[in-house]
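# quick one: sequence plus predicted model below, questions after.
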Amino acid sequence: MSQAILPHAACARYGLLGLPLAFVAMPLYVVLPVHYGQTLGVPLGLLGAVLLGARLADALVDPLIGRWADRLLHQPRQAVLAMWMMAAVLSLGFAALFFPQIPQASGQGALLWWCAATMVLTFAAYSLGSVLYLAWGSRLGGNVAQRARLVAWREGFGLLGVVLANVLAVQAGLGWTALVLLLSLLIGVGSLVQGPRPASGVAARAPSVRVSLHELGLPWRAPAFRQLLSLFLLNGVASAIPATLVLFFIQDRLQAHTWTAAFLGAYFLMAAVSVPFWVRLITRLGPMRAWSLGMALSVLSFAGVLMLGAGDVPAYLLICVCSGWALGADLTAPGTLLTGVVQRAGHADQAEGMYAGWWQWATKLNLALAAGLALPALQWLGYAPGARDAQALLSLTLVYGALPCLFKLLSLAWCWRWRHLAA
């Protein structure tokens, strides 16, 4: 790719598909358990086993999808066709998952099988779209300014998708959610097709690494990728723990359940508003330094939750605003660094898909690690949902507030240790 920076209009055409891909994630990961457990009456134990199996399979397949994405991106027409197929399968799978066509007389067993089959289909389409989309953006390459601009448009539209999904799922219902998903996928893929495309053909140096491209472990042989992914995982756990526990904290510690939409809306909207600021900072200081500042701001703002109690709505709203602003750094800097790592490893225009596959694997692993750390810790410390005694609420506050800050501080130290990744 030329070093000339793509205009904002071209980056926006690429970034628009981020909206439906982020939009669909919220119902799949948040609404689905409640829908099958409460609305459809599936036993939580069996439902949990089905969800765990489907999500583990989903995470493990991402590197394989990444390998396939590299082959598709060498022939952009095939990549475009794969995106259209993804949109169709994801839309149909989503509708089938949330509106099961199973007679009531068939029993819960049939309903669980339907859930498992449609979930695997839907997750597979979602993973294909996410990995191929991320690899597409990485292959567009460019200097730090262009990479940051592409990531900013992608993540900015993604944040809007999250906000829209929360509003529709709660206010309009799953029928309208499915319809909006279909329309936004069609518009997003159409926009991607009209936007900048990766260069086709085989790079001149490809034969020297062609054998390695068939090995899923290729990205792991780049020390910079191992370092960046380790940092991404550590920082990701710090962000995923509050995401796992936020509803418990609002309901039990703050006792402000009616403010939930306002808290979450302020958080995500501030993140979206902050994206242009972080892009400018990345261009000026470099992605690693900008990311470090975002981590520091996150710790300074989020540590305030340790002093909150029942009814402290204004204070928590301010924390949501400040930590939402800091979130913009987490959304823009890592993706910018990832493309730079691919370029410096000599795998540009060759292996972006495999890097993207492992990156998506790490993203999903963050959520699993957060739940695996936070929920058992809360149970061991004596907290249960709905608790009001002082010791249980203190445990909730420490796990929700102190533990993420600890992980953020460790991430900040690693940023200093691996500051050379900013090159």
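Nice, I can see it.

# only C-alpha atoms for contact and neighbour calcs from this point on.
OK.

# centre-most residue in this protein?
residue 363 (6.0 Å; CA atoms, centre = their mean).

# hmm, that residue is touching residue 233, no?
Yes - taking CA atoms under 8 Å as the definition, residue 363 is a contact partner of residue 233 at 7.5 Å.

# hmm, back to that, how about the contacts made by the residue nearest to the centre of the chain?
233, 236 (CA atoms under 8 Å, 6 or more residues apart in numbering).

# and it, what element?
According to DSSP states H and E, residue 363 maps onto helix 352-380.

# next SSE downstream of that helix?
Downstream of helix 352-380, the next assigned helix or strand under DSSP H and E is helix 390-397.

# below is structure B, check it against A:
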Amino acid sequence: MNTAPVRLLSLRYGLLGLPLAFAALPIYVHVPKLYADQAGLSLALVGTILLLTRVVDALSDPLIGWASDRILSRRRLIALALPLLAVGVGGLLAPPAGAGGVWLAGLLVVVTFGYSLATINHGAWGAELGEGSDMRTRLVAAREGFGLFGVLLAAALPGLLASNAEAGLARTGAVFVAVLALVALVSLPGMPAGQRPVARPESPWAALRGALSDKPFAALLGVFALNGIAAAVPASTVLFFVADVVRREDLSGLFLAIYFLAGAAGLPLWVSLARRVGKARAWLAGMGLAMAVFAWAALIGPGDTLAFGAICVLSGLALGADLALPPALLADQLARRRAGCAGACFGWWAFVTKANLALAAGLALPLLGGLGYAPGAREEGAMAALSAVYAVLPLVLKSMAAVALWRWRRIMEGETQ
């Protein structure tokens, strides 16, 4: 195989992951405070708007995936989604004077629809572009690697562009629009369009049920859900852990940067390991690394700064496996069994991804309160509760995910016999 065209294809395809990941972070991190401070909206109203739009967003993902299989090519659907993202993110991060709840809700709908349409079809497009198992892994790794750099860029820009938070976010929105336009010009023209849409008489519900009735796909989706919750629980509690267990809140940004950079650096390693031992075994190795790291984190105490930095490096490396290998396994499965249904399957995948974040927050934060922890608590019992939720709970969930992945391998072995 001539590797130069493959590398160029991976680069152009993966580059689109940067603005898509860039778009997600400000919406979840900065928008609530921006609209409470600048627009004067109550936290209750902002929270209600965000909750309702997230619920609608998650529930609509399978339907967007179903429709995407039947309307236009992946490339054209992505091209239609990007202007929605540009208008939505730019408008949300630079609200005009007098912007209120209607402005926030309307633009959130625009952003979430555009984001879902783009990400679902970007994932399905990668599955259709890959001509072999190794190439599909390369495409996914490129997408997730650029995505990590997009997250880092979105996190750093507001503070770098202005000392004032509102001005920094407005300028970040402008930079996002420019980056999105530039990436679109590089990633879309002249690229293969993906599989042609296929018109089918079945209803959306029948098609979506049909995707879930595929036993290997449903089992892989279950593994992905368990593993995703295991990863989202520490993500929801890490800032509390750094502040009250490690007691180095001033280094929170550095720890997060180390984590994401290690994840990006580890992607080529997981691609290479998957080539040698197979994707499922490589993912199991990544889960094993994560479980060892969680066990170590449970022993961390005040002042263990270097140890927690090492934990960030190792857990970041494990993150690379979670990012690159599950979608590559799905792409392989679609290439063998579900031609023409990639959008529906990636729609379910996107739904589970978003549900994981909600379930993790809904599980971890109330559990912390029930165990007696409150932000700022330094009592031994409160710290033990925080360590248990941050480290022990993900360790248990990762173990369950590893068992489920092993069983999924057995299902796939039975399918191939």
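Structure received. Here the structure is a predicted model, which means the values were calculated and not measured.

# TM-score of the superposed pair?
The TM-score (TM-score structural alignment, normalised by the length of the second structure) is 0.92; 406 aligned residues with a CA RMSD of 2.2 Å.

# about what we covered before: which position in the second structure pairs with the residue nearest to the centre of the first structure?
In the second structure, the residue paired with residue 363 of the first structure according to TM-score structural alignment is residue 353.

# how near is that match to residue 346 of the second structure?
Distance, residue 353 of the second structure to residue 346 of the second structure, by CA to CA, to the nearest Å: 10 Å.

# give the aligned equivalent of residue 319 of the first structure in the second structure.
Aligned partner of residue 319 of the first structure by TM-score structural alignment: residue 311.

# give me the distance between the longest helix along the first structure and the centre of its chain.
In the first structure, taking DSSP state H as the definition, the longest helix is helix 107-140. When C-alpha coordinates are averaged (CA atoms, centre = their mean, to the nearest Å), helix 107-140 of the first structure and its chain have centres 14 Å apart.

# again with stretch 6-24 of the first structure
15 Å.

# ends of that stretch, what's the gap?
28 Å.

# what comes up buried for that stretch?
For stretch 6-24 of the first structure, burial by neighbour count (16 or more other CA atoms under 10 Å) applies to 6, 10-24.

# which residues sit against stretch 367-385 of the second structure?
Here stretch 367-385 of the second structure has contacts from 240, 243, 244, 245, 386, 389, using CA under 8 Å, 6+ apart.

# the match of residue 319 of the first structure reaches residue 297, doesn't it?
Yes - Residue 311 of the second structure lies in contact with residue 297 (CA under 8 Å); the separation is 7.0 Å.

# ranges for the helices of the stretch 1-150 of the second structure?
3-15, 17-29, 31-37, 43-68, 74-93, 101-129, 133-161 (DSSP state H, counting those that start in this stretch).

# what about the counterpart of residue 372 of the second structure in the first structure, neighbour count?
By TM-score structural alignment, residue 372 of the second structure lines up with residue 382 in the first structure. Using other CA atoms under 10 Å, residue 382 of the first structure has 15 other residues around it.

# tell me how far residue 382 of the first structure lies from residue 278 of the first structure.
For residue 382 of the first structure, the distance to residue 278 of the first structure - CA to CA - is 40 Å.

# circling back: tell me the contacts of the match of residue 319 of the first structure?
Counting by CA under 8 Å, 6+ apart, residue 311 of the second structure has contacts 293, 296, 297.

# in which helix or strand does the nearest residue to the second one once chain neighbours are set aside reside?
Closest residue in space to residue 296 of the second structure, ignoring its immediate chain neighbours: residue 311 at 7.8 Å, by CA to CA, 6 or more residues apart in numbering. Taking DSSP H and E as the criterion, the element that holds residue 311 of the second structure is helix 305-337.

# also compute the angle for that helix relative to helix 101-129, please.
Counting by axes from the mean of the first three to the mean of the last three CA atoms, to 10 degrees, helix 305-337 of the second structure lies at 60 degrees to helix 101-129.

# just give me how far helix 305-337 of the second structure sits from the chain centre.
11 Å.

# just give me the match in the first structure for residue 238 of the second structure.
By TM-score structural alignment, residue 238 of the second structure lines up with residue 246.

# check contacts around that match.
Per CA under 8 Å, 6+ apart, neighbours of residue 246 of the first structure: residue 400.
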